[in-house]
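Participant: no FASTA, just this:
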């Protein structure tokens, strides 16, 4: 086992601080503009960007990298607010679907433009174009490694994907 270097420790602390500070800013913004925590907004965005705006609980949890219990708690609260609705599969009663409602669609459309502006102002405006590409490659490599996939140059620089609603 190799020891961490001072540079690795500084990089790790910087990354963790950046994630916490940015997540806090985005949470305050989604609370202010949408009346919801940023975690709920992320659920809505995944559904919004999905054809049919409906996923099984398991698929939604996997895409968000949430536990099923964490997602179930969020969905219960989001149902009360009218942003999503749950239904059971007609083929397999054990399978639950989560579907975005019209109110959820309106919330995504309200929060997204301001969220995109926040991300640009608080993150991307501080980086050069080269740094943005490096950030993309670094984040993709970390995610690929954590997801158990091979960390290759291809994984570190994924093919262009559609721009997320929140940016």
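Facilitator: Good, I have the coordinates. In this text the structure is predicted, and so the values were computed from the model without any measurement.
Participant: hey, let's count contacts and neighbours off CA atoms from now on
Facilitator: Will do.
Participant: OK, contacts around the residue lying closest to residue 104 once chain neighbours are set aside?
Facilitator: Of all residues not flanking residue 104 in the chain, residue 83 sits nearest, at 3.9 Å (C-alpha to C-alpha, 6 or more residues apart in numbering). Applying C-alpha atoms under 8 Å, 6 or more residues apart in numbering to residue 83 gives the contacts 44, 100-105, 107.
Participant: just checking, what packs against the helix or strand hosting residue 19?
Facilitator: Using DSSP states H and E, residue 19 maps to helix 6-34. Applying 3 or more C-alpha pairs under 8 Å, 6 or more residues apart in numbering; DSSP states H and E, one finds that helix 6-34 makes contact with helix 38-49, helix 102-122.
Participant: Please identify the most buried of those helices.
Facilitator: Among the helices and strands packed on helix 6-34, the stretch with the highest mean neighbour count (mean count of other C-alpha atoms under 10 Å) is helix 38-49, at a mean of 20.
Participant: And the residue nearest to residue 158 when sequence neighbours are not counted, how far from residue 147?
Facilitator: Of all residues not flanking residue 158 in the chain, residue 140 sits nearest, at 7.2 Å (C-alpha to C-alpha, 6+ apart). Taking C-alpha to C-alpha, to the nearest Å as the measure, residue 140 falls 10 Å from residue 147.
Participant: and here's the other structure:
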């Protein structure tokens, strides 16, 4: 690369410096990117095969199953599953058609929508959970072990604090960090 191209490569469009990634940072980023692409289909395929439900729908129902009264606001549920309100709404329409969830105005504020897990949805989550947990354990938990799983959670929380702190707020209500 000639000197002029090298100089352009070290600046942004406004002329500011670009903090290029060091080789170890590139490696870590590429590994994380690959994991973000490879893990969801690996988890979802087991759920689909064993229970006929995809990973996103399972997470919605699992989140509801652990919420007080098996109910949550749509906004909190979207944060829990790290999805948009639009994606969640489409999934809820499918799940309502199957009798797994119901939507209703939230009693505390009729402008908000509450999602409730039905008995049929609860039965599906209960039936799917063992296979899901086995898959998660096989793909993530066992290869890392307990100590590294805690470290992974702490590292991911640091990134989520920047990317989407709402997810941390919602998860902390059900799964508070015990500090160990």
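Facilitator: Sure thing, it's come through. Predicted, not measured: the structure shown is a model, and the values here were computed from it.
Participant: quick one on the thing from earlier: ok, so of the contacts of residue 83 of the first structure, who is nearest residue 35 of the first structure?
Facilitator: residue 107 (8.9 Å; C-alpha to C-alpha).
Participant: That closest one maps to what in the second structure?
Facilitator: Taking TM-score structural alignment, residue 107 of the first structure has residue 124 as its aligned residue in the second structure.
Participant: between residue 140 and residue 147 of the first structure, who's got more neighbours?
Facilitator: residue 140 (20 against 11; other C-alpha atoms under 10 Å).
Participant: On the three-state scheme, the more buried one is what?
Facilitator: The assignment at residue 140 of the first structure comes out as helix when based on DSSP: H, G, I helix; E, B strand; the rest coil.
Participant: quick one: which of the helices and strands packed on helix 6-34 of the first structure is nearest residue 9 of the first structure?
Facilitator: Of all these, helix 102-122 sits nearest to residue 9 of the first structure, with 23.5 Å by C-alpha to C-alpha.
Participant: Tell me which other helices or strands that closest one touches.
Facilitator: Identification of packing neighbours for helix 102-122 of the first structure by 3+ C-alpha pairs under 8 Å, 6+ apart yields helix 6-34, helix 38-49.
Participant: What residue in the first structure is paired with residue 43 of the second structure?
Facilitator: Taking TM-score structural alignment, the alignment pairs residue 43 of the second structure with residue 26 from the first structure.
Participant: From start to finish, how long is stretch 90-110 of the first structure in a straight line?
Facilitator: One end of stretch 90-110 of the first structure to the other measures 33 Å (C-alpha to C-alpha).
Participant: how far out from the middle of the chain is that stretch?
Facilitator: When distances are taken as C-alpha atoms, centre = their mean, to the nearest Å, stretch 90-110 of the first structure is centred 17 Å away from the chain's centroid.
Participant: cool, stretch 73-90 of the second structure as well?
Facilitator: Put simply, stretch 73-90 of the second structure sits 10 Å off its chain's centre (C-alpha atoms, centre = their mean).
Participant: same question, stretch 55-62 of the first structure
Facilitator: The chain centroid and the centroid of stretch 55-62 of the first structure are separated by 13 Å under C-alpha atoms, centre = their mean.
Participant: okay, and it goes to which residues in the second structure?
Facilitator: Stretch 55-62 of the first structure maps onto residues 72-79 of the second structure, going by TM-score structural alignment.
Participant: what's the mean deviation for the matching stretch versus the first structure?
Facilitator: Stretch 72-79 of the second structure differs from its equivalent in the first structure by a mean of 1.9 Å after superposition (mean C-alpha distance after the TM-score superposition for the first structure).
Participant: circling back: out of the helices and strands packed on helix 102-122 of the first structure, which is the most enclosed?
Facilitator: helix 38-49 (a mean of 20).
Participant: Give me the mean distance between that helix and the second structure.
Facilitator: Compared with the second structure after fitting, helix 38-49 of the first structure deviates on average by 0.5 Å (mean C-alpha distance after the TM-score superposition for the first structure).
Participant: Report the central residue of the first structure.
Facilitator: Computing the C-alpha centroid of the first structure and ranking residues by C-alpha atoms, centre = their mean puts residue 42 first, at 4.9 Å.
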